[in-house]
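Novice: what would the 3D arrangement of this be:
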Amino acid sequence: MRPPVDLTLLPGHRRGHGSGVRRLESGPVRRRSAADGAGAGLSLPRCDGGRGVLAVGVPPRLRPDAPCPAERLLCHVYGRAKTASQFIPGRPCSFVAVLEPGATSWTAIPDAVRPAPADDATAITGAQLRGVVEWLIAAGHWQAGDPHIVIVSDAGYDVTRLAWVLRGLSAELVGRARPDRVMRLPKPPRMHGVNDRPPEHGPEFRFTKPETWPEPAITTVTDTANYGKAGTQAWDRVRPQLTHRSSWLGHDGELPLAERGR
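Specialist: Here you go, the predicted structure:
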């Protein structure tokens, strides 16, 4: 049996031929697992240093004119103007993709789940990532001593919460942060002779106010092929101030002290 990607390259499946897509939508898609023996003979793309990189996302399939289907969600999309964001009915799909270096139109998607309205997006993504990483390890694509698998996400994910859900996994998370975020610096050293309760966090680190930034621990400048010089600054032990809201609303116990390294 040929996979759907190979079938789309056949002469009978020219651009615009949607029967294969409709068949996938109408039938169940069984998730592969290490128990099936699938994936052991596949070649996993590697980035610099032989490191495997996974990406997560939730692209919507908008259905604004369709009759109200079961478990339809409101999908956030951006309009033509900068501030013209909208919520349009649709059917989003949470996927995990394997990234590879270079320009290509294809990518391997080892897992995809259609979330329901009552599902927790972080819990769904965490379960997907844990299953995919464990599947890759069981298939022999990662062994002890190899560089950790990198997981990248956009600003729509709570990377701190996702890291907490995936604690103990052989992976590192890299996520974009909103430009208006406010972080916290490490708490200052305790002064001699002061008996008050020490603060849990240090001064504010506002992304939009460079005057709140201390001296960076690392500064690099790299030449890029398309965008000239790219400068990077990094600070050690910058942390978010977590509260029992959003994805941490149902967290049991004391909130963790999540310090971001360099």
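
Novice: alpha carbons only for contacts and neighbour counts from here, please
Specialist: Noted.

Novice: which stretches in the chain count as helices?
Specialist: Per DSSP state H, the chain carries helices over the ranges 4-8, 19-26, 121-138, 159-165.

Novice: buried residues of the first one, list them for me.
Specialist: Using 16 or more other CA atoms under 10 Å as the test for burial, helix 4-8 gives residue 8.

Novice: ok, now which ones touch the residue lying closest to residue 135 once chain neighbours are set aside?
Specialist: Excluding its sequence neighbours, the residue lying closest to residue 135 (CA to CA, 6 or more residues apart in numbering) is residue 34, at 5.2 Å. Residue 34 makes contact with 135, 136, 138, 139, according to CA atoms under 8 Å, 6 or more residues apart in numbering.

Novice: measure residue 180 to residue 146 for me?
Specialist: Going from residue 180 to residue 146 by CA to CA, to the nearest Å gives 36 Å.

Novice: so for those two, which sits in the more crowded spot?
Specialist: Remark: of residue 180 and residue 146, residue 146 carries more neighbours, 13 against 10, as counted by other CA atoms under 10 Å.

Novice: do you know how far the residue nearest to the more buried one when sequence neighbours are not counted is from residue 167?
Specialist: Of all residues not flanking residue 146 in the chain, residue 51 sits nearest, at 7.8 Å (CA to CA, 6+ apart). Plainly put, residue 51 is 19 Å away from residue 167 if you go by CA to CA.

Novice: go on, residue 19?
Specialist: From residue 19 to residue 167 the distance is 42 Å (CA to CA).

Novice: now do the contacts for the closest residue in space to residue 142 that isn't next to it in sequence.
Specialist: In this structure, residue 142 finds its nearest non-sequential neighbour in residue 136, 6.4 Å apart by CA to CA, 6+ apart. Residues in contact with residue 136 (CA under 8 Å, 6+ apart) are 34, 39, 142.

Novice: to compare with the earlier structure, here is another sequence to fold:
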Amino acid sequence: MSLLHDGVRRDALAELSRFRGEFYACLTGRGDALFELADAVLCADGPVRSLVELSLVGEHRRGHGGLYDALSQGSIDADGLRRALAAVPLPRAADGRIVLAVDITCWLRPDAHTSPERILCHTYGQGKDQHIPVPGWPYSVITALESGRSSWTAPLDALRLAPGDDAATVTARQLRDLVQRLIEAGQWQTGDPDLLVVADAGYDAPRLAFLLKDLPVQVLARMRSDRVLRRACPPRLSGTMGRPPRHGGEFAFGQPDTWGTPATETVTDTRLYGTATARSWDRLHPRLTHRSSWACQDGTLPVIEGTVIRLQVDRLPSGATPKPVWLWWSGTDATPTDADRLWQVFLRRFDIEHTFRLFKQTLGWTCPKIRTPEAADRWTWLILAAYTQLRLARPLAADLRRPWERPAPPERMTPARVRRGFRHLRHKTTCPTGAPKPSRPGPGRPPGRKNSRPTPRHNVHTARKTDPAKPASKKAPQVSNPRPRHTG
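Specialist: Purely as a prediction, here's the structure:
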């Protein structure tokens, strides 16, 4: 057993050293300063609260001027780093498939009036269902999920959304590039189960499935409880006149009398949620219109069929009243085993929230007051590379627990506890940076001379509700008794 454990440690150390070497090769400008900055994030005592304080960490041998110069003037080969992230060992589900979770997290910059390309980001207030728009930089992040209960994920890509970007289109392009990299890295081969993409209700799941239909990808996403889908069109009788219909009867999530008999129904006892009842209905699709993201679609809109799963649990860990969760899966003909597997995989999607919390509260992703979005992208890639090193160091880190914490085996240690012992592992891995060269600070602005070129200020970009090229339509007359709003 000891020889086997030593072999695992040697392999883990070799993999960690290999990734550190590839990470350093991707730092094409100010590479030594950027690499040591990432090491300072990993070896700092406690959470990262200030960017300049990282220059006082022993692993960062440059001064604070070189730190800021590296972030503002350095360069990173993002495509090369994406390939390096796709080549590291990835967690897989119980059936051997790779499960990818997509979500958007925001770097809020409400007072950064000199920072360009800020977008209004929706945040939750303390009130019930209170949404507050705050200016910031939204990032679309893709991670690979583990199968069991864990706070670990494997971040594979991060992309900042520019003003005017459609989230579904950008995410589909981002997923397409990632799947191609995974195939090139040998993570997926012909005959393996399809990759499963898990998303929340903010994504248009049928559109994602339509844009990725030529890839070995399945889409699983939550839908709002007010959605109305359509059933498959019934067989057309011979001799029927007129154009054949494309949609069947309505399936309204909020109207149980439209559901009919479910295709599958399972009951599972869980420790956290009590009894979980999952029912599924096969071959349901939304009725699409030439609006929103489908406005540029030419010709007849497609019929995208899938499986709808309704999950109802007895209780929630927070003590709140549980509400039913509606899921849409791009596959059809789901078996009871598929339905159970899908809703359990969807619950694992919330592990990405632990990763975002670690990025912001421990690794200090959003603490720097960076002005340009290009510098924010460089800092984001450093955080992803640092987290990947923590994940590769899981079998190597010692459990440096606090007196009030319980002992934990290596497979149950959290990312924050692995980070405590990374300083003791760093000298055993590859450290390709060179010694800093002596230098003197620049002269700066002469005393008494004012700044004659103030930094330009930028407005926050907001989404336009109407196309300025089209004439404004007349206001529709008010209806005294309108029909209930159905969202397809």
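
Novice: among the contacts of residue 136 of the first structure, which one sits closest to residue 61 of the first structure?
Specialist: The closest of the contacts of residue 136 of the first structure to residue 61 of the first structure turns out to be residue 39 (CA to CA; 28.2 Å).

Novice: what is the aligned counterpart of residue 97 of the second structure in the first structure?
Specialist: Matched by TM-score structural alignment, residue 97 of the second structure corresponds to residue 51 in the first structure.

Novice: ok, back up a step: which one among the contacts of residue 34 of the first structure gets closest to residue 252 of the first structure?
Specialist: So of the contacts of residue 34 of the first structure, ranked by how close each gets to residue 252 of the first structure (CA to CA), first place is residue 135, at 28.8 Å.

Novice: so the closest one sits against residue 36, correct?
Specialist: No: if you go by CA atoms under 8 Å, residue 135 of the first structure and residue 36 don't touch, sitting 10.2 Å apart.

Novice: more neighbours, those two?
Specialist: Neighbour count, other CA under 10 Å: between residue 135 of the first structure and residue 36, residue 135 has more, with 22 against 9.

Novice: trace residue 136 of the first structure over to the second structure, please.
Specialist: Using TM-score structural alignment, residue 136 of the first structure lines up with residue 182 in the second structure.

Novice: kindly provide the distance from that match to residue 107 of the second structure.
Specialist: On the measure of CA to CA, residue 182 of the second structure and residue 107 of the second structure end up 28 Å apart.

Novice: residue 73 of the second structure too?
Specialist: With distances taken as CA to CA, residue 73 of the second structure is found 21 Å from residue 107 of the second structure.

Novice: looking at the two, which one has more neighbours?
Specialist: Just comparing residue 73 of the second structure and residue 107: by other CA under 10 Å the higher neighbour count belongs to residue 107, 19 against 13.

Novice: contacts only, for residue 237 of the first structure.
Specialist: 185, 186, 259, 260, 261, 262.

Novice: what do you get if the cut-off is 10 Å, keeping everything else the same?
Specialist: Counting by CA atoms under 10 Å, 6 or more residues apart in numbering, residue 237 of the first structure touches 184, 185, 186, 187, 258, 259, 260, 261, 262.

Novice: alignment lookup: the third one to the second structure.
Specialist: Across the two structures, residue 186 of the first structure finds its equivalent in residue 232 of the second structure, going by TM-score structural alignment.

Novice: close enough to count as contact, its match and residue 249?
Specialist: Yes: the criterion here is CA atoms under 10 Å, and residue 232 of the second structure meets it with residue 249 at 7.8 Å.

Novice: the two - which one has more neighbours?
Specialist: For residue 232 of the second structure versus residue 249, the count of surrounding residues by other CA under 10 Å is larger for residue 232: 18 against 13.

Novice: tell me how far that one lies from residue 248 of the second structure.
Specialist: 5 Å.

Novice: which residues are common contacts for those two?
Specialist: Contacts common to residue 232 of the second structure and residue 248, judged by CA under 10 Å, 6+ apart, are 284, 285.

Novice: what's residue 107 of the second structure aligned with over in the first structure?
Specialist: Matched across to the first structure, residue 107 of the second structure falls on residue 61, judged by TM-score structural alignment.

Novice: that match and residue 25 touch, don't they?
Specialist: No: applying CA under 10 Å as the test, residue 61 of the first structure and residue 25 come out as separate, 11.8 Å apart.

Novice: need the counterpart of residue 47 of the second structure in the first structure.
Specialist: Aligned by TM-score structural alignment, residue 47 of the second structure pairs with residue 15 of the first structure.

Novice: quick one: contacts for that match?
Specialist: The contact partners of residue 15 of the first structure, by CA under 10 Å, 6+ apart, come to 8, 9.

Novice: again with the one 4 residues further on
Specialist: Taking CA under 10 Å, 6+ apart as the contact definition, residue 19 of the first structure lies against 13, 25.

Novice: do that again at 7 Å, thanks
Specialist: Listed by CA atoms under 7 Å, 6 or more residues apart in numbering, the contact set of residue 19 of the first structure is empty.
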